[in-house]
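In: Provide a 3D model corresponding to the input given below.
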Amino acid sequence: MKLPPSPWQTRESMAELLSALGVEAGDTRYVGGCVRDTLLGLDVSDVDLATRLEPEAVVERLGKARIKAVPTGLAHGTITAVLGGGPIEVTTLRRDVSTDGRRATIAYTDDWREDAARRDFTINALSADPLTLAVHDYFGGEADLVARRLRFIGNPLTRIAEDHLRILRFFRFHARFGEGEPDEAALEACVARANDLMALSRERIADELLKLLALPAPAGTLRLMVERGILRPVLPEIVMEGVDRLDALVASEIAAGVETAPLRRLAALLPPDVEIAAAVAARLRLSKRAAKRLISAASQEGTADAPEALAFRIGAEEATDRLLLAQAPAERVKALAAWEKPIFPLTGGDLIAMGLRPGPVVASILRKVERAWIQGGFSADPEEIRKLARARVDQALRDRQ
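Out: Purely as a prediction, here's the structure:
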C-alpha cells in the first residue's frame, strides 16, 4: 500500500526538513496519525516524523538547514521543527527499557519495528517513506484500518501495564475509528485493569475524557464504559442516567446547530447538582474557567426565563449550556447564536441627578431599574429607560418623606 499524495506533504519547508533529516538514506519517515488519517481520507493537522538520528544530530542538522529546532521533549527524544506551515515533531526511534504505567524509561534504537512495537494500537504504528510513499506495516494496521477495527499491538494487558492511560485511549479511538463491537481481547483487558486508572494524574484523565466527549457521537462508547465499569474507580458519579442525558444533549446540539462543547457534555454525564460538579472539577483539576463553566452547567436556574435575560446575567455560552441541558426548544437556543450583550445605559450618577442622595439606595434602585429593563427586552429608547428610572426614583423619594 502507498500513502496517497496530500497537501500536508508539501507544506512550506517540508522538503528542506526531510532533506536535512536524511530521507534519501532512509533515516526518516512519516509516522502515526498523519499516516493513519491520510489512509482514511481524513484531514491532517499534526505531522510527526520518526528518525534514526539521535536528538543532538537532529538539532545540528536543522541548524545547518536554518530550520529552528525547539527541544520540546528532549528526555523522550523529541525535537520540534518550526516551519512556516506549522510545527512538526521529530522523534528518535525508541524502545522501552522500563515502564510503571505512568512513564517510561527509554533507549534509542535504529530498528523501525522495535519503535513501532512500543506504540499502542496497530493503526497508530504505521509509517511511510516520504520519497516513495510506501507504507510500512509491522502489525496488521492496514487491515485493521480497512475493517475499522481497533487492536492493541501484542498482548493488551502488557500494553496497558506500560501506560494505564491506554485504557481510556482505547475507548476514544474506538469511538473515532472503530465500527461494530470492540475487539474482545482489548475490551476484557481494559475491564480487568480499570482500577489502574487510579494511578494516573487526574489531569491526564480529564484530558482524555474531554477528547472523547469532543467527538461527534460519544454516547454509545460512554454507555459501554459505564456498563463495563471502566470509569467507576475515578468517576463513580457517571452512571447510565448520565449517558441518557448525554444522548439527549447531543440530539439537542444538532437540532439547535450548536457547536460541540466537551465541558457541557461532561455536565450532562454528571447528576445535575452544582456541588457534585464542583467536586468533580476539583478532582479532575480543571482550570478555574473550565470549573466555573461545568458548575454553571449543573444549575438549571433561569432556564424558564427569556434566553436573552439569562444570557445577560451569566453569559451567552453558559446560558446556551443550561438551555441545552434543560432540553429547551431549539428556537430558544438559537436566539443566542448571534446575541451580543447590551450595555445597561444608566449609572448611579444618573439617579443622583434625578434627586436621590448618594448611598446604598442608589445601588438598590439601579438594580431594580436594570431588572425592569431586562424584563422589558433591553430597550434602546433613552426616553423609555428614563421613565423606568424616574418612576422608581420618585417612589424612593416618597418613601423617604
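In: going forward, measure contacts between C-alpha atoms and count neighbours the same way
Out: Fine.
In: so Ile230: helix, strand or coil?
Out: The assignment at Ile230 comes out as coil when based on DSSP: H, G, I helix; E, B strand; the rest coil.
In: which residues sit in contact with it?
Out: 190-191, 194 (Cα atoms under 8 Å, 6 or more residues apart in numbering).
In: any idea how far Gly73 lies from Gly22?
Out: 21 Å (Cα to Cα, to the nearest Å).
In: thinking again about what came up before, just the buried members of the contacts of Ile230?
Out: With burial judged by 16 or more other Cα atoms under 10 Å, the buried subset of those is 190, 194.
In: out of the contacts of Ile230, which comes closest to Asp394?
Out: The closest of the contacts of Ile230 to Asp394 turns out to be Ala194 (Cα to Cα; 67.2 Å).
In: find the nearest non-adjacent residue to the closest one, please.
Out: Using Cα to Cα, 6 or more residues apart in numbering and skipping residues adjacent in sequence, the residue nearest Ala194 is Ile230, 5.3 Å away.
In: just Leu210 next, same as before
Out: Nearest one to Leu210, counting by Cα to Cα, 6+ apart, is Pro262 at 5.4 Å.
In: that neighbour against Lys211, yeah?
Out: Yes: here Pro262 reaches Lys211: they are 7.4 Å apart, a contact under Cα atoms under 8 Å.
In: any idea how far Leu96 lies from Gly220?
Out: Careful, residue 96 is Asp and not Leu. Counting by Cα to Cα - Asp96 and Gly220 are separated by 34 Å.
In: more crowded one of those two?
Out: Asp96 (16 against 13; other Cα atoms under 10 Å).
In: helix, strand or coil: sort out the more buried one for me.
Out: strand.
In: next, the second sequence, to be compared with the first:
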Amino acid sequence: MSETIGQRPWMTAPETARVLDALEAAGGADCARFVGGCVRNTLIGRPISDVDIATTLTPDAVVMALEAAGVRAVPTGVEHGTITAIADHKPFEVTTLRRDVETDGRRAVVAFTTDWMEDALRRDFTLNSLYARRDGTVFDPTGHGVADARAGRIVFVGDPEQRLREDHLRSLRFFRFLAWYGKGEPDAAAVAAIEAWKDDVARLAAERISAELLKLLAADDPRAALRLMADTGVLAVVIPGPWDFTRFEGLVEIESEQLFETDPVLRLAALLPNDQIAAHQLAERLRLSNAERDRIVAALAPTPVFKSWMSPREIRRAVYRLGAEAFRDRAKLAWASANRTAVAPQWRGMIALGEGWSPPAFPITGDEVLKSGVPKGPLVGEVLREVEDWWVDHDFLDDKMSAIEKLKSVAQGMVY
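Out: Take a look at the predicted model:
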C-alpha cells in the first residue's frame, strides 16, 4: 500500500494550485511533486514553513510555464535549476530534477534529469529525499526516508563520505537536523565520516556557516547536537574554544522552563567566554550582521554585575544605561550561570520589571547648559554627563527645577 499524507490545506491552497496547474499544463500530470521539508514535516506532524516543488521541466520551461499562467518567475538559482514562483505573494522554490556532474565541496555543477531516483540520490539525508504528488501519495526513492523520518534517524543518502565530499556544509546540516528531528543515538557511520572530514568545513563561506549555525541553535533543544558537534571536532573549526557549555545549556533550560522564545543569537553569546574582543572578532569572521555582532558583544560586557537580588532602583539604572535588549540579555545570561531553580522568581521578576519600565528622557538639554554660562566646547558635554549621573543616581527624579539647580551648581564649579 502506498504511503500518503493526504491532501492538506497547504497543498490545495489556491496559490499552490496556480503553480502546479501552470507546470502541469506544460509538462503533463506528475511532472511536478512536492519535495523535502514540507513532505517530511507533514508526515511526522510538524508545522511547515516553505513549500518546495521538484519538476522534470527544465528551468527555461518552468519560466515559460509560469509566465504563461500569469505567475511571476524569479531566477533565484537558475544555474542549479531553481526558479522561485510567486503566486498571490507566496513564494515557491521550483527546482528541476538534477544530478551532480562535478563538485569541489563548496559548489556543484549539475546536469538536469527526468529521473526521480537520480535526484533523490544526490540529496543529503533520507528523510529529506521524499516527494509527494498533489493527491498526497508519497514517493520514497531511497526506501528509507519515511521510516527514518518517523524514527528520528538522520542518515545520509548512500555513502556519508561521498555526501560530505560533494558539499562540506552537510556536516553542519547533520547537526542541525539532529537538533530539530533527531531521536535516540546518532547514526555511527555519519558521525565517523563527519569527524574524518571536519577540517573541510573551514573551506566554506562564512555566511553559509553562520546561517547553518544559527538554524541549529534555533532548535527547541540543541544541547545534545552541539555536544556531539564539539566531540567530533567540528565545533572547534567553526568556533574556536573555550566554550561555556554550562551557561549555554542553562540558557536553553531557562527558555524551555520559563516559556521564553528560543533565541539563537543569545544562545551563541552564552556559548562564548566573557571576552568582548574575541566575541567581536568571531562575529566578524562569521560575517554576522552588525546588529547581531553588537548584541553579542553587549551581552558579554563585564559590568554592571547582575545578581538576582538587584533592587528596582538598580534595575532601572541598568536598563537606562544598557538599553532594554542588552539588559534582558545580560539578565538571562547571569541567570543561566547561577542557581537556576532556587531563585527563578527573582530573575523572572527582574526581567519583567526591566521590560515593563520605559526610561524617561533626561530633562536637561545642551542649550540649557549654554544658558547656565558654560562656553561652547567639550565642557558642555562634561557638564551634561555630570548632571545626568546625578539624575540617574537620584532614580530619575521627576523634578526639572531640581535638575536645573544641580546644573547651575555643576556649571558654576566647572566654569569658575
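In: ok, back up a step: contacts only, for the residue nearest to Leu210 of structure 1.
Out: By Cα under 8 Å, 6+ apart, the contact set of Pro262 of structure 1 is 210-211, 213-214.
In: could these go into CSV alongside secondary structure?
Out: Converted to CSV, these look like this (three-state DSSP):
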residue, secondary structure
Leu210, helix
Lys211, helix
Leu213, helix
Ala214, coil
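In: of those residues, just the buried ones, ChimeraX syntax please.
Out: Buried residues among these (16+ other Cα under 10 Å), as a ChimeraX selection:
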select :210,213,214
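In: alignment lookup: Phe152 of structure 1 to structure 2.
Out: Structural alignment (TM-score structural alignment) places Phe152 of structure 1 against Phe156 in structure 2.
In: wait, which of the contacts of Ile230 of structure 1 is closest to Ala281 of structure 1?
Out: Nearest to Ala281 of structure 1 among the contacts of Ile230 of structure 1, counting by Cα to Cα, is Ala194 at 21.0 Å.
In: quick one: map that closest one onto structure 2.
Out: Checking with TM-score structural alignment, Ala194 of structure 1 has Lys198 as its match.
In: identify the residues contacting that match.
Out: Lys198 of structure 2 neighbours (Cα under 8 Å, 6+ apart): 171, 232-234, 237.
In: returning to that earlier point: so the match of Phe152 of structure 1 is in contact with Ala188, correct?
Out: No: at 10.9 Å, Phe156 of structure 2 and Ala188 do not qualify as touching, with contact defined as Cα under 8 Å.
In: of the two, which one has the most company?
Out: Set Phe156 of structure 2 next to Ala188 and count neighbours by other Cα under 10 Å: Phe156 wins out with 24 against 10.
In: any idea how far the more buried one is from Arg173 of structure 2?
Out: Taken as Cα to Cα, the span from Phe156 of structure 2 to Arg173 of structure 2 is 11 Å.
In: repeat that for Ile44 of structure 2.
Out: Where Arg173 of structure 2 is concerned, Ile44 of structure 2 sits at a distance of 19 Å (Cα to Cα).
In: which one of these two has more residues nearby?
Out: Using other Cα under 10 Å as the criterion, Ile44 of structure 2 and Arg173 rank with Arg173 on top: 19 against 15.
In: just tell me what the more buried one corresponds to in structure 1.
Out: Taking TM-score structural alignment, the alignment pairs Arg173 of structure 2 with Arg169 from structure 1.
In: who touches the closest residue to Lys408 of structure 2 other than its chain neighbours in this structure?
Out: Leaving aside its sequence neighbours, Lys408 of structure 2 sits nearest to Ser372 (Cα to Cα, 6+ apart; 6.1 Å). Each residue near Ser372 of structure 2 by Cα under 8 Å, 6+ apart is listed here: 407-408, 411.
In: helices along the stretch 251-400 of structure 2, start to end?
Out: Here the stretch 251-400 of structure 2 has its helices, by DSSP state H, counting those that start in this stretch, at 264-271, 276-285, 290-299, 312-322, 324-337, 344-356, 366-371, 378-393, 400-415.
In: what segments of the stretch 1-150 of structure 1 are helices?
Out: 14-20, 33-39, 55-64, 112-117, 141-147.
In: list the buried residues of the first one.
Out: Along helix 14-20 of structure 1, the positions that meet the burial threshold by neighbour count (16+ other Cα under 10 Å) are 14, 17-20.
In: relative to Asp199 of structure 2, how far out is the aligned residue in structure 2 for the residue nearest to Leu210 of structure 1?
Out: Matched by TM-score structural alignment, Pro262 of structure 1 corresponds to Pro264 in structure 2. Distance, Pro264 of structure 2 to Asp199 of structure 2, by Cα to Cα: 24 Å.
In: quick one: contacts for Glu237 of structure 1?
Out: Counting by Cα under 8 Å, 6+ apart, Glu237 of structure 1 touches 270-271.
In: which residue in structure 2 lines up with it?
Out: Glu237 of structure 1 maps onto Gly241 of structure 2 when the alignment is built from TM-score structural alignment.
In: quick check: which element contains its match?
Out: Counting by DSSP states H and E, there is no helix or strand that carries Gly241 of structure 2.
In: the match of Arg173 of structure 2 falls within a helix, correct?
Out: Yes: Arg169 of structure 1 forms part of a helix when assessed by three-state DSSP.
In: now it: how far from Thr105 of structure 1?
Out: In terms of Cα to Cα, Arg169 of structure 1 sits 21 Å off from Thr105 of structure 1.
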